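Colleague: Below are the sequence and a predicted model; questions follow.
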Amino acid sequence: MRNLLFFFLAFFLTKHALAQDKDEQTIRKILSDQTVAWNKGNIEDFMKGYWNNDSLMFIGKSGVTYGYQNTLMNYKKNYNSADAMGTLSFDLIKVQRLSPEYYFVVGKWHLVRKIGDVGGHYNLLFRKVKGAWVIVADHSS
């Protein structure tokens, strides 16, 4: 009986760890795909990592922006040329599962640009919506 209990506990923990690893890998891939899209100058593809919903929240130096479309328009306004976009890199500091439905990500971003480099930190809240991980809140400074 004891061995059977141990087997089920080990099976459950292994299955949970593999699911967490798969989810974390998916989130890391989303961030990698965003970097590739940005560095190709494709803001629309970069935005595929975000929740396409009016409840998306983006917090930046200008305050809070709600909505996917508003966030997209702000990116297009503020990064309207290859020189303004530059080359993006992300350094992940923390990727932490909060629950089966949420992940919290902290990192650094950096743009190398002809017009002057910029960078800062960010934290992202990922949520699993309809089976897909998306950024539902982004605080970048």
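Modeller: Alright, I've got the coordinates.
Colleague: switch to C-alpha atoms for all contacts and neighbour counts from now on
Modeller: Noted.
Colleague: helices or strands up against the longest helix anywhere in the chain?
Modeller: Longest helix of the chain, by residue count under DSSP state H: helix 2-39. Using 3 or more C-alpha pairs under 8 Å, 6 or more residues apart in numbering; DSSP states H and E, the elements in contact with helix 2-39 are helix 43-46, strand 87-99.
Colleague: Show me what the last one is packed up against.
Modeller: So the one you mean is strand 87-99. helix 2-39, strand 102-112.
Colleague: Redo these as JSON lines? Include mean neighbour count and distance to Trp133.
Modeller: Formatted as JSON lines, the helices and strands packed on strand 87-99 follow (neighbours: other C-alpha atoms under 10 Å; distance: least, C-alpha to C-alpha, whole Å):
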{"stretch": "helix 2-39", "mean neighbour count": "14", "distance to Trp133": "7"}
{"stretch": "strand 102-112", "mean neighbour count": "17", "distance to Trp133": "9"}
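Colleague: before we go on, here's another structure to hold up against the first:
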Amino acid sequence: MKKLIIILCLMIAFGSSAQNEEADKKAIQKVLKEQRLAWSKNNIEEFMEGYWKSDSLKFYGANGVTTGWNATLERYKKAYPTEDHTGTLSFRINDISKISVDAYFVLGEYHLKREVGNADGIFMLVFKKIDGDWKIIADTSS
């Protein structure tokens, strides 16, 4: 009887963990969808709502590391000054993997369809749950 109770408890624990992980992944995908829509409306400020509003945010791209939310916003505004530069964004999410209870990494590809020429690349994002919301705390894009 003890073994049966232990097995049932383990099954409940693992089932609950899997449900939580699926909910986390859906919440992260929602953030990415909101970013995609904001970007495609040429609204970089709204796009940035998916990022951690902190001086500790890290963005790593072709020009090196940018530190901080404000610096990352300015970097995006400089690199994508007009609607012709932002264009229409689409993602292909290849993997979302749990790092810890409150963190995941996301591997994907992006495509920008735009007037100044299309652009494609890859990215790795680190999401962390902060004050109940999933936020990007690190972004490597190329």
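Modeller: Nice, I can see it. Given the structure is predicted, the values throughout are model-derived calculations rather than measurements.
Colleague: Quick check: TM-score for this pair?
Modeller: Once superposed, chain against chain, the TM-score is 0.97 (TM-score structural alignment, normalised by the length of structure 1); 141 aligned residues with a C-alpha RMSD of 0.8 Å.
Colleague: picking that back up, for Ser62 of structure 1, find the nearest of the helices and strands packed on strand 87-99 of structure 1.
Modeller: Evaluated with C-alpha to C-alpha, those place strand 102-112 nearest to Ser62 of structure 1, the distance being 17.4 Å.
Colleague: so what's the residue nearest to Val36 of structure 1 when sequence neighbours are not counted up against?
Modeller: Leaving aside its sequence neighbours, Val36 of structure 1 sits nearest to Phe46 (C-alpha to C-alpha, 6 or more residues apart in numbering; 8.0 Å). Phe46 of structure 1 is in contact with Asp33, Gln34, Thr35, Val36, Ala37, Trp38, counting by C-alpha atoms under 8 Å, 6 or more residues apart in numbering.
Colleague: Looks like the fifth one contacts Ile43 (just checking).
Modeller: Yes: with contacts defined as C-alpha atoms under 8 Å, Ala37 of structure 1 counts as touching Ile43 at a distance of 6.8 Å.
Colleague: Buried deepest among the helices and strands packed on helix 2-39 of structure 1, which one?
Modeller: Comparing the helices and strands packed on helix 2-39 of structure 1 by mean neighbour count (mean count of other C-alpha atoms under 10 Å), helix 43-46 comes out on top with a mean of 18.
Colleague: Not counting stretch 24-33 of structure 2 itself, show me its contacts.
Modeller: Contacts of stretch 24-33 of structure 2 (C-alpha under 8 Å, 6+ apart): Gly50, Ile96, Phe127, Trp134, Lys135.
Colleague: how near is the last one to Pro81 of structure 2?
Modeller: To tie it back to what came earlier, the one meant is Lys135 of structure 2. 24 Å (C-alpha to C-alpha, to the nearest Å).
Colleague: Show me which of those two is the more surrounded one.
Modeller: Neighbours were counted for Lys135 of structure 2 and for Pro81 using other C-alpha atoms under 10 Å; Lys135 has more, 24 against 13.
Colleague: so who does the more buried one touch?
Modeller: If a contact means C-alpha under 8 Å, 6+ apart, then Lys135 of structure 2 has Val31, Gly50, Tyr51, Trp52, Phe127, Lys128, Lys129 as its contacts.
Colleague: May I see those residues organised as JSON lines, with distance to Asn63 of structure 2 and secondary structure added?
Modeller: Shown next, in JSON lines, are these (distance: C-alpha to C-alpha, whole Å; DSSP: H, G, I helix; E, B strand; the rest coil):
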{"residue": "Val31", "distance to Asn63 of structure 2": "25", "secondary structure": "helix"}
{"residue": "Gly50", "distance to Asn63 of structure 2": "22", "secondary structure": "helix"}
{"residue": "Tyr51", "distance to Asn63 of structure 2": "19", "secondary structure": "strand"}
{"residue": "Trp52", "distance to Asn63 of structure 2": "21", "secondary structure": "coil"}
{"residue": "Phe127", "distance to Asn63 of structure 2": "22", "secondary structure": "strand"}
{"residue": "Lys128", "distance to Asn63 of structure 2": "25", "secondary structure": "strand"}
{"residue": "Lys129", "distance to Asn63 of structure 2": "28", "secondary structure": "strand"}
